[in-house]
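Colleague: have a look at this fold, sequence not included:
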């Protein structure tokens, strides 16, 4: 889906929900912001660490263990090995995957992938967190834990861009929304 004529600014501590039907361009816009896709025109500026939680399992190497994938992903987000070591236990504890951390992630369920990806992303001190409906999988207890962590990071000044179909979720986490249709911004405002 091509995205065209979309413009927004997101400052420290602000939050934006991207809403729209399937195929409206929400995920494409998030991929542009995360630099997974490169824009062919226009301008895009991001500051600091911007970890994308775009698709379950993206960024994981299936043959590597959970531990190895923590090091791989955290280093891709800009952490040194020393920083990763100092946060490793927190990441594992948050994920609840301690018994599986030495297992290759190809053996993980989608919920386990989500747990690991979310845990790494929120422990790299993100300036902006990009989340594309990743909390749609997993158990309710872990979702609640994730929601609490997002709120805590927002209180500390993290910005959030959240792709969601759930109006309630957008309202719960975001101050503003941007509605897309066929790759174009058709509405934006405050919740």
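Modeller: Done, it's in. It should be emphasised that the depicted structure is a prediction, and the values quoted were computed from it without experimental measurement. Numbers count the residues shown, from 1 in each chain.

Colleague: contacts, neighbours, all on C-alpha from now
Modeller: Will do.

Colleague: quick one, what contacts the spatially closest residue to residue 4 that is not a sequence neighbour?
Modeller: Using CA to CA, 6 or more residues apart in numbering and skipping residues adjacent in sequence, the residue nearest residue 4 is residue 184, 5.5 Å away. By CA atoms under 8 Å, 6 or more residues apart in numbering, the contact set of residue 184 is 3-6, 24-25.

Colleague: OK, contacts around residue 81?
Modeller: Contacts of residue 81 by CA under 8 Å, 6+ apart are 71, 75.

Colleague: correction: the previous question concerned residue 189.
Modeller: Applying CA under 8 Å, 6+ apart to residue 189 gives the contacts 176-178.

Colleague: just the buried residues of the contacts of residue 184.
Modeller: The neighbour count (16 or more other CA atoms under 10 Å) marks 3, 24-25 as buried among the contacts of residue 184.

Colleague: out of the residues you listed, who's nearest residue 91?
Modeller: Nearest to residue 91 among the buried ones among the contacts of residue 184 is residue 25, at 31.5 Å by CA to CA.

Colleague: you'd agree that closest one is up against residue 182?
Modeller: Yes. Using CA atoms under 8 Å, residue 25 makes contact with residue 182 at a distance of 6.4 Å.

Colleague: mind listing residues that contact stretch 28-36?
Modeller: The contact list for stretch 28-36, computed with CA under 8 Å, 6+ apart, reads 1-3, 37-39, 44, 46, 50-52, 54, 130, 132, 161, 163.

Colleague: next step: these restricted to strands.
Modeller: For these, the ones inside strands are 52, 130, 132, 161, 163, with DSSP state E as the criterion.

Colleague: what sits against the first one?
Modeller: Remark: with contacts taken as CA under 8 Å, 6+ apart, residue 52 is in contact with 30, 34, 121, 129-131.

Colleague: check it against this one:
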């Protein structure tokens, strides 16, 4: 593992493993047929295996790997959405995850109510939300619809508001998982600029994206996963090269 700065760690991941059970039947009929033919009803998939790393305060890390490598699983372990089957994950400070944007939104509540609800889920106090509310709405560009129930929003409006809530959270660690692929081009550029602003403020960041140019400009360190194992950890330019090499 490369040496990080002398800053205290924001994230510690020690010998982490995560397994999932894959069911091979979808209905009672399929279950009965598989049972009578003595076929396995489920199997185990090792999503992560022996992941060991530390991330220093203020470090921006790109998490690279092709589909099925374990990137999103690792982010969910760091965010606390999932728990490891082995090892441990420790974080210092408030974690905001742009992983499943809008997961805490309620369709029958207005945009305003959902801002307060989702920001509270992300750990903000009422006074913090009050202070950031106008900024959140302005960034989302849905001002006149803020008191409309979100079930009437277009997908673009929903994503803009959900992203705006998450990105304006009072955070110490930001986890980003491909959310920059959503929304129209001008909004994506505004989101990228906001994330760069947070990087300049020395927020600890873990970024998953297939946009290698973007992660190279945003991150200084790159980690490459392949089939649940860490195969590279070092400067982001070398990580991009290692990712491309891993397909040969």
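Modeller: Nice, I can see it. Here the structure is a predicted model, which is why all the values come from computation and not from measurement.

Colleague: rewinding a little: which two from the ones in strands among the contacts of stretch 28-36 of structure 1 end up farthest apart in space?
Modeller: 52 and 163 (11.2 Å).

Colleague: for structure 2, what spans make up the helices?
Modeller: In structure 2, the helices defined using DSSP state H lie at 28-36, 71-79, 111-121, 126-140, 155-167, 185-200, 212-218, 236-245.

Colleague: nearest residue to the aligned residue in structure 1 for residue 115 of structure 2 other than its sequence neighbours?
Modeller: Alignment note (TM-score structural alignment): residue 115 of structure 2 maps to residue 70 of structure 1. Leaving aside its chain neighbours, residue 70 of structure 1 sits nearest to residue 120 (6.4 Å; criterion: CA to CA, 6+ apart).

Colleague: could you pull up the contacting residues of the one you found?
Modeller: 70, 73-74, 91.

Colleague: go again with 7 Å.
Modeller: Counting by CA atoms under 7 Å, 6 or more residues apart in numbering, residue 120 of structure 1 makes contact with 70, 74, 91.

Colleague: out of the residues you listed, who's the most crowded?
Modeller: Tallying neighbours with other CA atoms under 10 Å puts residue 91 at the head of the contacts of residue 120 of structure 1, with 26 neighbours.

Colleague: can you tell me how far that one is from residue 134 of structure 1?
Modeller: For residue 91 of structure 1, the distance to residue 134 of structure 1 equals 17 Å [CA to CA, to the nearest Å].

Colleague: same check on residue 92 of structure 1?
Modeller: Using CA to CA, residue 92 of structure 1 is found at 18 Å from residue 134 of structure 1.

Colleague: ok, residue 124 of structure 1 next?
Modeller: From residue 124 of structure 1 to residue 134 of structure 1 the distance is 17 Å (CA to CA).

Colleague: and for residue 13 of structure 1?
Modeller: 21 Å.

Colleague: do the same with residue 71 of structure 1
Modeller: 21 Å.

Colleague: who has more neighbours out of those two?
Modeller: Between residue 71 of structure 1 and residue 134, residue 134 has the larger neighbour count (other CA under 10 Å), namely 22 against 19.

Colleague: what residue in structure 2 is paired with the more buried one?
Modeller: Under the alignment by TM-score structural alignment, residue 134 of structure 1 pairs with residue 179 in structure 2.

Colleague: circling back: can you lay out the contacts of residue 189 of structure 1 as TSV showing distance to residue 155 of structure 1?
Modeller: Shown next, in TSV, are the contacts of residue 189 of structure 1 (distance: CA to CA, whole Å):
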residue	distance to residue 155 of structure 1
176	16
177	19
178	22
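
Colleague: in structure 2, which of those remain in contact?
Modeller: Among these, the contacts conserved in structure 2 (both residues aligned by TM-score structural alignment, their matches' CA atoms under 8 Å) are 176-178.

Colleague: tell me which residue of structure 2 is furthest from the middle?
Modeller: residue 36 (41.8 Å; CA atoms, centre = their mean).

Colleague: isn't residue 218 of structure 2 right up against residue 195?
Modeller: No. Look at residue 218 of structure 2 against residue 195 with CA atoms under 7 Å: they stay out of range, at 8.4 Å.
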